[in-house]
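K.L.:
just coords:
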């Protein structure tokens, strides 16, 4: 089917006017995101660090866990994931098991301090998610940890 040239011209002109009209009105619309509160609270539970090949909580770790427990008590609707991490030494399977042991020990500590176990999940990443990618004792010490993720 062939349209007369004049009809096509009219259609073309109307289309252009529509596009120009939309373009000018759309440019005038500014969408602003709601402002963030000036003092938005940062939710960060402190990590717990370990000695080489250990899942034992030392006094520094217990002190940090006590602060984390206090935060959990003050925020009764919060749930967390407790991530167990290891340094790169050891086999994959060994590090997964050690990371799980670290995460479970932390969860048990927090449960014994009064936190509902249903508010916490554990996961082990072994050596798969290093905090520090280095290959020395300084990096390894940072990677032997339990990390908390607030959901």
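P.N.:
Structure's in. What do you need? Note that the structure is predicted; figures quoted are calculated from it, not measured.
K.L.:
okay, CA-based contacts and neighbour counts for the rest of this
P.N.:
Noted.
K.L.:
Relative to residue 65, how far out is residue 86?
P.N.:
18 Å (C-alpha to C-alpha, to the nearest Å).
K.L.:
Pasting the second one now:
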């Protein structure tokens, strides 16, 4: 009887410890997303996208985002046109380097979305390389669902959030 009680308490403790542990979220380049507070993520989102509208994110930026269908890393015809446009900008501006930021909507687990965001960034990188952009000018990172362009919970917002964003630096 005491042995069964001990085993029961021991297994319950192990389960609680396992539930309390969380996996660490990080981008491909090792950036620690778990270390960012909600206010840090919001600040980062506001600094990049202003009020979150697509025209602010793309209209004032140099590069065009590449959008994706739900649960997919396959590049659409419009996405290929945007990548071609961005590749031409990179060829015209050889001192600019880019970070491809893979993003997802919030559906799916955090781990799945981190992997999908990375797959999206990698698929865009592959096309850029095929257009002759040097690999040393491209970095990739996945933000998964952590930095949405539009925080609303509807299909229109989800569609905005499924993207690869081009972030330029020198």
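P.N.:
That came in fine, so what should we check first? Owing to the predicted nature of the structure, the values given are computational and were not obtained by experimental measurement.
K.L.:
ok, back up a step: could you check which of residue 86 and residue 65 of the first structure has the larger neighbour count?
P.N.:
residue 86 (35 against 22; other C-alpha atoms under 10 Å).
K.L.:
Which stretches in the second structure count as strands?
P.N.:
Ranges of strands in the second structure, per DSSP state E, are 66-67, 97-103, 138-144, 163-169.
K.L.:
Counting neighbours, which bits of the longest helix seen in the second structure end up buried?
P.N.:
The longest helix of the second structure (DSSP state H) is helix 110-130. Under the neighbour-count criterion of 16 or more other C-alpha atoms under 10 Å, helix 110-130 of the second structure has 110, 113-125, 127-128 buried.
K.L.:
In the second structure, what range does the lengthiest helix in the first structure match?
P.N.:
For the first structure, the helix that runs over the most residues, judged by DSSP H, is helix 5-27. The aligned range for helix 5-27 of the first structure in the second structure is empty, by TM-score structural alignment.
K.L.:
Report the separation between residue 114 of the second structure and residue 87 of the second structure.
P.N.:
Distance, residue 114 of the second structure to residue 87 of the second structure, using C-alpha to C-alpha: 25 Å.
K.L.:
and residue 17 of the second structure, which of the strands of the second structure is closest to it?
P.N.:
strand 138-144 (25.9 Å; C-alpha to C-alpha).
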